[in-house]
Each structure stands twice: as structure tokens, then as C-alpha cells.
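> sequence-free structure coming up:
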């Protein structure tokens, strides 16, 4: 009861077809950390660099910003550290290897440039006193960042991941975290991507194997 819920066959189906584990599990809040990843204006807001991808619409459909904000507030109330992971690049993307279409698209769109509106966190998910901020330049929150240093310093091994995009940064972060030995949890209603189809495919065919797929209400309830 004090650890992470067992990864078992999904026990419920969300309105979007997402398979989720049964609620009613208990988590030890002193072992948990919450990641809010890539919830930046360029990523999920109208007027952002990737608005034409459908990302803002799916974020609204998921109510992902409000759901993640509610989870963050609950986490702070239980002493669970909130870690904001932001994709931040310097003008011209120096140091970002152009070895994949995603990174090429980032440079072409001049997205997430430090100090710009696009790089800023979305309204409602700003870091507050006591939160941690980790910067990255890859899809995974672990790659080339200080995330693991922060988690080890805090003594946390159950990692709850929220944010965008489900089938990219969220999935990469969950996969790597599982490989590193962390218990990964993904409340899918606090995550979004470009379309419901992509989201559900990632949740049902990839994340099921590396994380406990759940929802915000169940995580909040698990902290008692």
C-alpha cells in the first residue's frame, strides 16, 4: 500500500478510449514527485509555434491544463514536489542537434526560444515558490537535464508525469524513467498531443507497458 500500484490489466476505459488501471490504490506521498512537462505556450496554446498541428484543440479537449493545475495544487498540499520541465532553446537553436524532424521543425518554427512568450509556461501552470524548474533540449525529460539529480536529492522514486505531448515527450520520459528503475505514473487526462487518436494509441499500446496509466482524480485520492 505504501508503494506504487501494481501494473495490471486496465480496469476502466476513459471517454477517449484510454485504458486505465482501477482507482482505489494508495501512494506514499513522501516517495512521489510530479512532473509538468512542456506545458508552454508554443506547444499547446493558440498563437503558439505549433498551433496548426491541432495541439491546442486537443489540449482543450483533454482539459489538460486545468487537470494538471489541479493535480499540482493537490501535490503541493501533500508535500509532493512539483517539477516543471521546460524545453528551452537559445535564438538560432545552438546546441540542438538537427538529427530528427521534430528538432528541425523546432528550429524552423523558432519555437521555445528563451525569454519569448512561446517559451513561457501556459497560464495556470507557472512555477510557484517551492517548485523546481528543469530545462531540456530533447524529448525526454531525463536527457541532458538535471531531473535525476533533483529526484535523488529529494529521495523520490514514484514519478507522476503530466503535460505534452503524450506520444512524444510524455512517452519518452515514462519509458526512460522505467528503464532507470523509477515507478512511472501517467494521469492521461492531464496529458495531450495533436489528436485523440495519437493520444489513445500512445496510452493503450505503449504507456501501458512502462507506467501505471491513471487519471487525476485517482492520483489525488491516492494521497489521502
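Noted; the coordinates are in hand. The model shown is predicted, which means the values in this text are computed figures rather than measured ones.

> Could you use CA atoms for every contact and neighbour count after this?
Will do.

> Contact partners for residue 210?
By C-alpha atoms under 8 Å, 6 or more residues apart in numbering, the contact list for residue 210 reads 174-175, 178, 184.

> rerun that using 10 Å as the cut-off
For residue 210, the contact set (C-alpha atoms under 10 Å, 6 or more residues apart in numbering) comprises 7, 171, 174-179, 182-186.

> Just the buried ones among those residues, please.
Buried residues within the contacts of residue 210, defined by neighbour count using 16 or more other C-alpha atoms under 10 Å: 7, 171, 174-178, 182-186.

> Tell me which of those residues fall in helices.
With DSSP state H as the criterion, helices contain 171, 174-178 from among the buried ones among the contacts of residue 210.

> Would you reformat those as JSON lines and include distance to residue 70?
Listed next are those as JSON lines, based on distance: C-alpha to C-alpha, whole Å:
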{"residue": "171", "distance to residue 70": "22"}
{"residue": "174", "distance to residue 70": "21"}
{"residue": "175", "distance to residue 70": "25"}
{"residue": "176", "distance to residue 70": "26"}
{"residue": "177", "distance to residue 70": "23"}
{"residue": "178", "distance to residue 70": "25"}
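
> and which of those is nearest residue 32?
The shortest approach to residue 32 among these belongs to residue 177, at 13.3 Å (C-alpha to C-alpha).

> Against residue 210, how distant is that closest one?
9 Å (C-alpha to C-alpha, to the nearest Å).

> joint contacts of the two?
Common neighbours of residue 177 and residue 210 (C-alpha under 10 Å, 6+ apart) are 171, 183-185.

> Closest one of these to residue 224?
Nearest member of those to residue 224, counting by C-alpha to C-alpha, is residue 185, at 16.9 Å.

> and stretch 19-34, how far apart are its ends?
Stretch 19-34 stretches 21 Å from its first residue to its last (C-alpha to C-alpha).

> List the buried residues in it.
19-23, 25-27, 29-34.

> Out of those residues, which sit inside strands?
The members of the buried residues of stretch 19-34 that map onto strands under DSSP state E are 19-20, 32-34.

> okay, now the one to match up with it:
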């Protein structure tokens, strides 16, 4: 029931992304960045120093710097270790007890450590909206777009995009700033989001929508 080992695979290329049904474009004044579950426990199954994780981390770090530079809110999700069975719920049946409270499990990878002013939400279920005040925090800041990065593309990232759509928040999957168990599941997640609930773009596309000063941050 533990997380599987993950083999190296190449990140999706822009020319291979699925067309999205949604006509939306990223608007910096309406958008927030979500860094989803980039904790050491979830990143440990990836092979070190080879695709896809180092590239994903670099892309997320670039997006986070640019977002902060233009005043875009940056949100994180992070699970807590050693959850009670009642809190972990059905996830325990599929994934076992999950992480411990040790830093080598709970800690967000150092390259993506939250900065002052970023908001870290406790993660309870696949979707970042479940049992959190993410929607309230977005609305209070006048944000109705969500740029979704992190792991895993076909689980929590996809579930968050679907729920954002159902809450009338426009989701954008950043295809090369997410990682997954393998290329097939990563591609499936992109097709599903693009066909049903959101935009599918690259890091470069997202950066191009931001002010030039932010892109150079």
C-alpha cells in the first residue's frame, strides 16, 4: 500500500499538450499559485538527479519567485504525519498509514521552502479544498484562478483542479511543473483536465502572462 518506486521519464513537451476546452487565459491579478504536496515523503520515490523531479522543482521555484514578485498569493499544501486513523479515513485503505512526523517525511523540499507571506494549508484529502479554507482565502484576495503545480498529477493535482472548477475557480494545470508515477498517468491527468475542467499550460506559458519585472525576479 506504500507509494510505488518511480522510474525516470521525460516531462510533457508543449507541442504534445492536449487542447483545452476552456477558453481562459491566465490573468495575474486574478490568479494564485498552488504548490501541492511537495514534501520529502512524496518526492522520495522519484529517482534522484534525473527527470522528472529536478526539472519540476526548478520550474515551481521559478513560478514561485515570479508570483511573489508580482503580488500573486502562493499557497502550499502539506500533510501532517502520523495521522489518526479517523483523520486519515479511507486513504489508509489505499495508501497505508502514510508519513511520519520526521522532518525527512513532513518537510517541504528545501528548494521550495515557503517564504514569508506564503500560506501553508494542512492537507487532509486528495483535493486541496477538502477540510481547508483555501476557497475562502482565495475569495478574500480577489482570486478566481488557480495555477496548480506539484505531485501527483493524476491524484491530488487532478482532484484539486476538478474541485476548483466546481467552485467556479478557473484551474490551470502547469504540465511541466507537476510530476507523477509515470508518463502515462501524467499524460492522462493532462488530458482529463484539458477535456473537462481547466487549462493545460507550461511554465513558460504561465510566466509569459506575468509582468516582465516578475519574470526576471
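The structure has been received and is ready for your questions. No experiment lies behind these values; they were computed from the predicted model shown.

> The lengthiest helix in the first structure maps to which residues in the second structure?
Using DSSP H, we find that the single longest helix of the first structure is helix 64-77. The alignment of helix 64-77 of the first structure onto the second structure (TM-score structural alignment) spans residues 56-69.

> now the helices: where do they sit in the first structure?
With DSSP H as the criterion, the first structure has helices spanning 41-44, 55-62, 64-77, 101-109, 147-154, 171-180, 196-205, 216-222.

> Mind checking those helices for the one nearest to residue 161 of the first structure?
When the helices of the first structure are compared by C-alpha to C-alpha, helix 171-180 sits nearest residue 161 of the first structure, at 7.4 Å.

> Name the residues that touch that closest one?
35, 37, 138-143, 148, 157-161, 164-166, 169, 182-186, 202-203, 206-207, 209-212.

> Next: stretch 119-133 of the first structure.
By C-alpha under 10 Å, 6+ apart, stretch 119-133 of the first structure touches 34-45, 48-49, 65-66, 68-70, 72-73, 76, 79-89, 111-114, 146-147, 150.

> Against the centre of the first structure, work out the most remote residue.
Distance from the C-alpha centroid of the first structure peaks at residue 92, with 25.7 Å (C-alpha atoms, centre = their mean).

> circling back to that earlier point, got TSV for the buried ones among the contacts of residue 210 of the first structure, with distance to residue 119 of the first structure too?
Below are these laid out as TSV (distance: C-alpha to C-alpha, whole Å):
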residue	distance to residue 119 of the first structure
7	35
171	21
174	23
175	25
176	24
177	25
178	28
182	28
183	29
184	26
185	26
186	24
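
> so, if you compare those, which one comes nearest to residue 61 of the first structure?
Once C-alpha to C-alpha is applied, the member of those that ends up nearest residue 61 of the first structure is residue 186, at 17.4 Å.

> what residue of the second structure takes the place of the closest one?
Under the alignment (TM-score structural alignment), residue 186 of the first structure pairs with residue 173 of the second structure.

> cool, residue 170 of the first structure as well?
Aligned partner of residue 170 of the first structure by TM-score structural alignment: residue 157.

> How many neighbouring residues does the alignment partner in the first structure of residue 182 of the second structure have?
When the first structure is aligned by TM-score structural alignment, the residue opposite residue 182 of the second structure is residue 195. Using other C-alpha atoms under 10 Å, residue 195 of the first structure has 17 neighbouring residues.

> Pretty sure residue 195 of the first structure sits against residue 164.
No: contact criterion C-alpha atoms under 10 Å: residue 195 of the first structure and residue 164 do not qualify, at 11.7 Å.

> so what sits against both of these two?
By C-alpha under 10 Å, 6+ apart, the residues touching both residue 195 of the first structure and residue 164 are 55, 59.

> So which residue is smack in the middle of the first structure?
residue 162 (2.8 Å).

> sorry, back to before: please tell me how far the match of residue 186 of the first structure sits from residue 38 of the second structure.
15 Å.

> again, but for residue 119 of the second structure
From residue 119 of the second structure to residue 38 of the second structure the distance is 14 Å (C-alpha to C-alpha).

> Which one's more surrounded, those two?
residue 38 (26 against 16).

> got the contact list for the more buried one?
By C-alpha under 10 Å, 6+ apart, the contact set of residue 38 of the second structure is 57, 60, 76-79, 106-110, 112-113, 149-152, 178.

> how does it look with 6 Å?
Contacts for residue 38 of the second structure (C-alpha atoms under 6 Å, 6 or more residues apart in numbering) come out as 108, 150.

> What count of nearby residues applies to residue 117 of the second structure?
Other residues within reach of residue 117 of the second structure, judged by other C-alpha under 10 Å, total 10.

> And it, what's its match in the first structure?
Match for residue 117 of the second structure (TM-score structural alignment): residue 130.

> measure its match to residue 145 of the first structure for me?
Distance from residue 130 of the first structure to residue 145 of the first structure, by C-alpha to C-alpha: 19 Å.

> Name the nearest residue to residue 64 of the second structure, ignoring sequence neighbours.
Among residues not flanking residue 64 of the second structure along the chain, residue 74 sits closest, at 6.9 Å (C-alpha to C-alpha, 6 or more residues apart in numbering).
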